[in-house]
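In: Okay, predicted coordinates and the sequence, questions at the end:
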Amino acid sequence: MCKRLEELRASIAIRYPSSFRVYRGSKLSREEVENLRVGALVATNDPITGISPSEGRQDQQQYILFEINVNLLETPDLVIADVSDESVAPQENEILFGLGTTFAVQQINYDDEHCVWHIELILSSEVNHINEQYKKYIHDRLQECDATMFFGNCLGDILGDYSAAMRFFHRQLRIKPIDDPYRPNTLYHLARVYRCMGLYSQAVNYFRRAMLLQRRRLPQSGYAYAQTISGLAMLYSETGRTKQSIDLQTKAVQIFRTYLSEDHVQMAIVYNRLAYVCYQEKQYERAQSLLSVTMSVLKNKGPLNYTGYATSLDLMGTVKWAIGMKHEAAEYLTDALKMRESFLTEEHPLVARTCYTLAKLYAEMPQGHSAAMSYALRALRIREAKLTKNHRELILSLDLVHQLTQNSFEADA
C-alpha cells in the first residue's frame, strides 16, 4: 500500500493546487486532547467512519474535526495521494497520507454548540529529519557490531516479542561455528532476552558463558566484555542484589571509558543503568546527576525518540517521586510513556512498566484513583499478553490492580 501511495504522489499535483485543505474526523481521550498544544507534533493513524457528538468537554471520549492544511511546495518529500479513483466511494474525494506522516498543531478550538473540537494542522517535515538522524545512527552502530544481532534485538527490544528473540538467538548459536568471533555476543544477547523474560537463572548462565569467552580474548574483546558485565549488573539490580550491581556497573563504566568518549551513546546507556541502581540504594542526588548527563548526551547524539532517552525520562520521574516531587514526576513519566509509545509498539513491556509506575504514583495523589486504575489495567493487560505467568512484573501488576480495586470498594463503603 505504501508503495502504491508513492506511485500516486505525482498525480496529486495535477489535480490540486499547491495549497489546499482536507478534513478528518477522529476520536481521542480527554487526557490526550488536554495534552495537545500549539506547535506539538501529532500523527492520526486511526480513522473512523463517522462522528456522533459527545455530551461535553468532561466526557472521557472527545470528538475531533481535524482541518489539515497541505502545501505541496513546502513538503515535497511527504507521501500524499488522491485515491478517489480507487475508492468504493469516489464522491468522497478521499486523500491518504503515507504511514508515519506527522502534523504540527496550529490552532485548537472547542465548539460548545456541537461539542466537537476543531484542530487545525499543517504537514510537518520534522519526522523526516528524525528519520535521517536514525538512519545515520543505525549506520554508525552497524560499524561496531554484527548486523544479525540487530534483528534479534528488534524482536525483543522494539517489538517486545521475547519468545521470538530467544528462538532467533538459539538458532544463531546452533548455526555459528564453535570458534565464531560473534558467538560470545550471541550468548550475551540471549542472556538479555532471558533477563527480560524474568528467567534469571538461565540469564545468569548465558551471561557467565559470554564473559568466559570474552575474557579469553582480552584486550580485543574489552568493549563486549564491559557490555556483558553491565547486563549482568542489571540482572542483579532487578533481583535485589544492589551492592553487587553497583560494583559491576561501576566496573563496566571504567572499561567503557578506555574505549569511548564521555558523550558516546553507549556511555549514556550504562549511566542509565548505574542511575537506576543508585536510585535503589537511595542515592538520589547521584542518580539525578547521572540522568542529567545521559539525557544531554542522547539528545545530541541519537534520534530524539531514541529508547534510551525514554528510559532516562522514566528513571528521572521515578527519582523525583522518591524525593516527594510528585507532580514533576508525573510530567517526566508521562513524557516517557509518550516517547515509548512512539518508538515501540503500544503493547511493549516497557510501555507497561511506565504505566505501572504512573499507576503507583497516581494512587498516592488526591483524586488520582481513576487515573491510577486506568494505567494499572493497561499495564496488566500488556503483561498478561507479553510475559510469562510467573514473571515478577506480572505478579506486581496483579497485586496493584487488586489493591486499587479493594481501595475503591472501601471508599464506596
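Out: That came in fine, so what should we check first?

In: alpha carbons only for contacts and neighbour counts from here, please
Out: Noted.

In: Centroid-nearest residue for the protein?
Out: Note on the chain: the residue nearest the mean C-alpha position is residue 340, at 1.8 Å, using CA atoms, centre = their mean.

In: quick one: it and residue 330, what's the gap?
Out: Distance from residue 340 to residue 330, counting by CA to CA, to the nearest Å: 15 Å.

In: do the same with residue 68
Out: 31 Å.

In: Over to residue 261?
Out: According to CA to CA, residue 261 and residue 330 sit 33 Å apart.

In: who touches residue 199 in this structure?
Out: Listed by CA atoms under 8 Å, 6 or more residues apart in numbering, the contact set of residue 199 reads residue 391.

In: Which elements pack onto the host helix or strand of the residue nearest to the centre of the chain?
Out: Per DSSP states H and E, residue 340 falls inside helix 326-343. Under the contact criterion of 3 or more CA pairs under 8 Å, 6 or more residues apart in numbering; DSSP states H and E, helix 326-343 touches helix 307-322, helix 349-363.

In: Can you list the buried residues in whatever helix or strand comes next after the shortest one?
Out: Sequence-wise, the next helix or strand beyond helix 349-363 is helix 369-386, with elements assigned using DSSP H and E. By neighbour count with 16 or more other CA atoms under 10 Å, helix 369-386 contains the buried residues 369, 371-373, 375-384, 386.

In: Repeat that for stretch 329-337.
Out: Applying 16+ other CA under 10 Å to stretch 329-337 flags 329-330, 332-337 as buried.

In: what about versus this one:
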Amino acid sequence: MNCSSDNIRINDEYEKYIRKRLEGTNPTILFGHFIANIYRDFSQSMIHFYRLLRILLIDHLERLNVYHNLGRIYRFIEKFEKSLNCFRCARLLVHRLLPERMYDYCCILSGMDTVCSCMGDSERALKLLRQALALHKKSFPENQTEILFHLNLLGHAYFQAKQYDHALSILNSAENFFQRRMSIDHQRCVQTLNSMGLVYRALDNDKEALICFQEALRKRHSLLGKDHPYLASTYYQLSLIHSDRAEYEFALDYVQKSLNIQLIKLPHSHSELKLSRELLRRLQQRQ
C-alpha cells in the first residue's frame, strides 16, 4: 500500500470515528461547547449551561456534561475553585453510570488534573492524570484517537512539575501516536507541538522551541479563528524567544498580536493578559 492510499484510509477511519462520537452527543451540550471552545465566548456559554441546569430534571443524564463544561469554562477564566467544584459535581454524577460512561469519567479526571496543575498542585495533577490514562487504556482500544488527549495533558503536567525529560518523552509519544493514526492537521497535535516548544524553552533549547512554536502557529492559523486565545499564547512565546535574541522588532510585533486577541477574548484579570502587558512594557522601554 502506498503512502497516499494509506493516508486516505486513515482519514476515512478518523471521519467515521468522529461521526460515531457526534451521534452520541447531545446537540444542546455541543452548542454550548462550541460557543466556549471555538468562539471563546465564555459568558454566553456559561449562560447557556446554567440555563440547562435550571431546566433539566435532577436525574437527567446530561447534567454531568453540563457540570463538566462549566468546570472547563471556569478553568479558562481562571476561577479555579469554582472549576474544581463543578468537576466534582460531574464526577459524583458519573459514578452511578459506570462503566458505561467510563469515557466521561476519564475526561472529568483529566479536567480536574488541569485545574490542579494550574493551581500549582503538580503532585495531585499527575496522580489524577495517571489514573485517567490507566483507565482509558484499560477500557478502550489501544489505538483510540482520544489517547492523544491524555498524553498531551500528562506531558504538560510533567512540564508544570519541571520534570522536563518525562514531559518530552510523553509528548514525543503523543506526536508519534498522532502520525501513526491521523494524517490531517488536528488541534490536539498542535497542542503537542506547543507543549514541546515550552519544554524545549525550559531546557534552554530555543532553536527547537522556535521550530515547534512556528509550526504550531502555522497550524493554528489554519485550524482556529484569527482571534482565538490559543493563537495569542503562541504569539507570546514567539515574542519571548525573539526578545531573548535581542530581535526586538519581531518580539514587539508578536506580543502586540497576542494582546490584540487577549484584550478581546480574555478577562482583564487573566494571567496571560498580564504577562503580555508586562512583556510589551519591557520591549517598549528598549525603543
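Out: Cool, got the structure. Since the model is a prediction, treat every value here as computed from it, not as a measurement.

In: rewinding a little: what's the matching range in the second structure for the helix holding residue 340 of the first structure?
Out: Using TM-score structural alignment, helix 326-343 of the first structure lines up with residues 206-223 of the second structure.

In: From residue 244 of the second structure, how far out is the residue sitting furthest away from the middle of the second structure?
Out: For the second structure, the largest distance from the centre (CA atoms, centre = their mean) belongs to residue 287, which lies 35.2 Å off. Distance from residue 287 of the second structure to residue 244 of the second structure, counting by CA to CA: 15 Å.

In: Enumerate the positions of the helix ranked longest in the first structure that are buried.
Out: When the first structure is parsed with DSSP state H, its longest helix is helix 392-412. Within helix 392-412 of the first structure, the residues that count as buried by 16+ other CA under 10 Å are 393-394, 397-398, 400-401, 404.

In: Next: stretch 136-155 of the second structure.
Out: Buried-residue list, stretch 136-155 of the second structure, by 16+ other CA under 10 Å: 136, 147-155.

In: still on that earlier bit, so who does the residue nearest to the centre of the first structure touch?
Out: By CA under 8 Å, 6+ apart, the contact set of residue 340 of the first structure is 305, 307, 310, 346, 350-351.

In: Dump the residues you listed to TSV, plus distance to residue 213 of the first structure and neighbour count.
Out: Converted to TSV, the contacts of residue 340 of the first structure look like this (distance: CA to CA, whole Å; neighbours: other CA atoms under 10 Å):
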residue	distance to residue 213 of the first structure	neighbour count
305	34	20
307	29	21
310	33	26
346	37	17
350	31	26
351	34	23
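
In: Would you tell me which one of those residues comes nearest to residue 82 of the first structure?
Out: Closest approach to residue 82 of the first structure among those (CA to CA): residue 346, at 29.5 Å.

In: Quick check: the gap between the closest residue to the closest one other than its chain neighbours and residue 123 of the first structure.
Out: Of all residues not flanking residue 346 of the first structure in the chain, residue 340 sits nearest, at 7.9 Å (CA to CA, 6 or more residues apart in numbering). Look at residue 340 of the first structure and residue 123 of the first structure: by CA to CA, they are 23 Å apart.

In: now swap in residue 148 of the first structure and tell me
Out: Distance, residue 148 of the first structure to residue 123 of the first structure, by CA to CA: 36 Å.

In: Contacts only, for residue 201 of the second structure.
Out: The contact partners of residue 201 of the second structure, taken as CA under 8 Å, 6+ apart, are 208-209.

In: Could you say which helix or strand holds residue 132 of the second structure?
Out: Element membership for residue 132 of the second structure (DSSP H and E) is helix 122-139.

In: Correction: the previous question concerned residue 118 of the first structure.
Out: If you go by DSSP H and E, residue 118 of the first structure is part of strand 116-124.

In: what packs against that strand?
Out: strand 61-71, strand 102-111.

In: Check which element follows the first one along the chain.
Out: This means strand 61-71 of the first structure. The element immediately downstream of strand 61-71 of the first structure (helix or strand, assigned by DSSP H and E) is strand 80-82.

In: between residue 148 and residue 123 of the first structure, who's got more neighbours?
Out: residue 123 (20 against 14; other CA atoms under 10 Å).

In: Nice, that's everything, thank you.
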